[in-house]
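# need coordinates for the following:
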Amino acid sequence: MNERPDGYTHRMTQEGRRTGRDETEEERADRMWAELIQEVRVAQTGVQILFGFLLTVVFQAKYATLAHLDQVIYIVTVVLGACATGALIGPVSLHRLVAGRRVKPQAVRLASRMTFVGLLLLLATMTSSLLLVLRVATHDPYVPWLVAGVVTWYLLCWYALPLWARRQHTSGPHETSGRPDRPAEPHK
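Predicted coordinates:
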């Protein structure tokens, strides 16, 4: 073990590369919780603004003139937004209800899953919002193709690139998958 100037220690391989953190399960859970909450703050802000805007649309005069299909898309979008909001705020409620109960590693895993589901729901909300807005704004047949292109971009930015980076930069059995309950798969 080598000690850094800031007092932390870390394991070293024969080549001198850092291979992990020397932390207890509780320390790891505390660190991962802090990281997760920072990530959730970004998503929460976006979903809350979008959801708040969606709630006002039905009160606009133009809503009554929308085609039935557009009204259905709107209702689906609002429900998806409500579900995304619930999933992304869920970790805060979870933390409040289990704080001090010595279950932080389990809470981190559950909150991480809620956040992932919330991001999927946010993706669905943004997709249906974009579909509705472009249908009402343009009435053009290319709208589904444009929405598909944007969704592909979201999938690339939110999932494909992060998964690629995880695969590319996971170099050994000492690195973790970001889950306190199991190590990452070694890079092949």
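
# rest of the way, CA atoms for contacts and neighbours
Noted.

# after the helix or strand hosting E26, which helix or strand is next?
Assigned by DSSP states H and E, E26 belongs to helix 25-57. Moving toward the C-terminus from helix 25-57, the next helix or strand (DSSP H and E) is helix 68-98.

# follow-up on the earlier one: show me what the helix holding E26 is packed against.
For helix 25-57, the elements it packs on are helix 68-98, helix 104-138, judged by 3 or more C-alpha pairs under 8 Å, 6 or more residues apart in numbering; DSSP states H and E.

# please provide the structure for the following sequence as well, for comparison with the first:
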Amino acid sequence: MSIAAPPRRPPHQITRNLNELLQELRVMQTGVQILTGFLLTVPFTDRFVRLTTFQQRLYLGILCAAVLTTLIIVAPVCFHRVLFRKGRRDWIVAAAQLCALAGLIGLALVSTAVVLLVFDVVLGGTAALVAAAAVALAFIVMWAVVPLSGRGRER
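The predicted structure follows:
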């Protein structure tokens, strides 16, 4: 996949944009890494063997999604390190922007799926679907509708 660099901007603006993106990614990294670490412990509990086949497969899907989300949100750090002092900051900022957006989507999906799994284990399928739908809707509203509704307004 080729990531096109945005139009040339002043070096100080590129540096500021990169620093802001890396800070945002650090916030996501903490949440995703804690969630992934917790997920890694689940199969080693006594109760795991009592999960249904659906619940075990859902768990494995969630674990894979959490690991992939971690990969996506840590990738810009690798991009920066590999391309350090190579004059590629425009590309790094563009790639980090895509990773940040993909990481947010991954975090929302993983969080929603975790709610689905936990509610399914505790209360059953119908409650799980309702809870997961409510969480998904909350993510959509808070992470898409709210910021997009403020887009284009005067500062």
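
# can you give me the TM-score here?
The TM-score (TM-score structural alignment, normalised by the length of the second structure) is 0.90; 147 aligned residues with a C-alpha RMSD of 1.3 Å.

# V115 of the second structure contacts A133, correct?
No: assessed by C-alpha atoms under 8 Å, V115 of the second structure is found out of contact with A133, at 9.4 Å.

# okay, these two: which has more neighbours?
The neighbour comparison of V115 of the second structure against A133 (other C-alpha atoms under 10 Å) goes to V115, with 21 against 16.

# which residue sits closest to the counterpart of the more buried one in the first structure, ignoring its sequence neighbours?
In the first structure, the residue matched to V115 of the second structure (TM-score structural alignment) is L130. Leaving aside its sequence neighbours, L130 of the first structure sits nearest to V147 (C-alpha to C-alpha, 6 or more residues apart in numbering; 6.7 Å).

# where's that neighbour, which helix or strand?
Here V147 of the first structure is assigned to helix 143-155, by DSSP H and E.

# what's the mean distance for the next helix or strand after that helix versus the second structure?
Per DSSP H and E, helix 143-155 of the first structure leads on to helix 161-169 as the next helix or strand towards the C-terminus. Overlaying the second structure shows helix 161-169 of the first structure at a mean distance of 2.0 Å from the equivalent residues (mean C-alpha distance after the TM-score superposition for the first structure).

# give me the helices and strands touching helix 161-169 of the first structure, please.
By 3+ C-alpha pairs under 8 Å, 6+ apart, helix 161-169 of the first structure packs against no helix or strand.

# quick check: buried residues in that helix?
By neighbour count with 16 or more other C-alpha atoms under 10 Å, helix 161-169 of the first structure contains the buried residues R166.

# quick one, that helix and helix 143-155 angle?
Using axes from the mean of the first three to the mean of the last three C-alpha atoms, to 10 degrees, the direction of helix 161-169 of the first structure lies 30 degrees away from that of helix 143-155.

# helix 161-169 of the first structure: how far from the chain's middle?
Distance of helix 161-169 of the first structure from the chain centroid (C-alpha atoms, centre = their mean, to the nearest Å) equals 16 Å.

# likewise for stretch 65-77 of the second structure?
Averaging C-alpha positions (C-alpha atoms, centre = their mean) puts stretch 65-77 of the second structure 7 Å from its chain's average.

# same question, stretch 116-123 of the first structure
Relative to its chain's centre, stretch 116-123 of the first structure lies at 6 Å (C-alpha atoms, centre = their mean).

# which residues sit against that stretch?
A43, V47, L80, G81, C83, A84, T85, G86, A87, L88, V151, Y154 (C-alpha atoms under 8 Å, 6 or more residues apart in numbering).

# show me just the buried residues among those residues.
Applying 16+ other C-alpha under 10 Å to the contacts of stretch 116-123 of the first structure flags A43, V47, L80, G81, C83, A84, T85, G86, A87, L88, V151 as buried.

# and the two most separated of those residues?
G86 and V151 (22.0 Å; C-alpha to C-alpha).

# of the helices and strands packed on helix 25-57 of the first structure, which is nearest E25 of the first structure?
E25 of the first structure lies closest to helix 104-138 among those, at 7.2 Å (C-alpha to C-alpha).

# with the second structure superposed, average distance for that closest one?
Helix 104-138 of the first structure sits 0.8 Å off on average (mean C-alpha distance after the TM-score superposition for the first structure).

# quick check: buried residues in that helix?
Residues of helix 104-138 of the first structure classed as buried by neighbour count (16+ other C-alpha under 10 Å): 104-105, 107-109, 111-112, 114-115, 117-132, 134-135.
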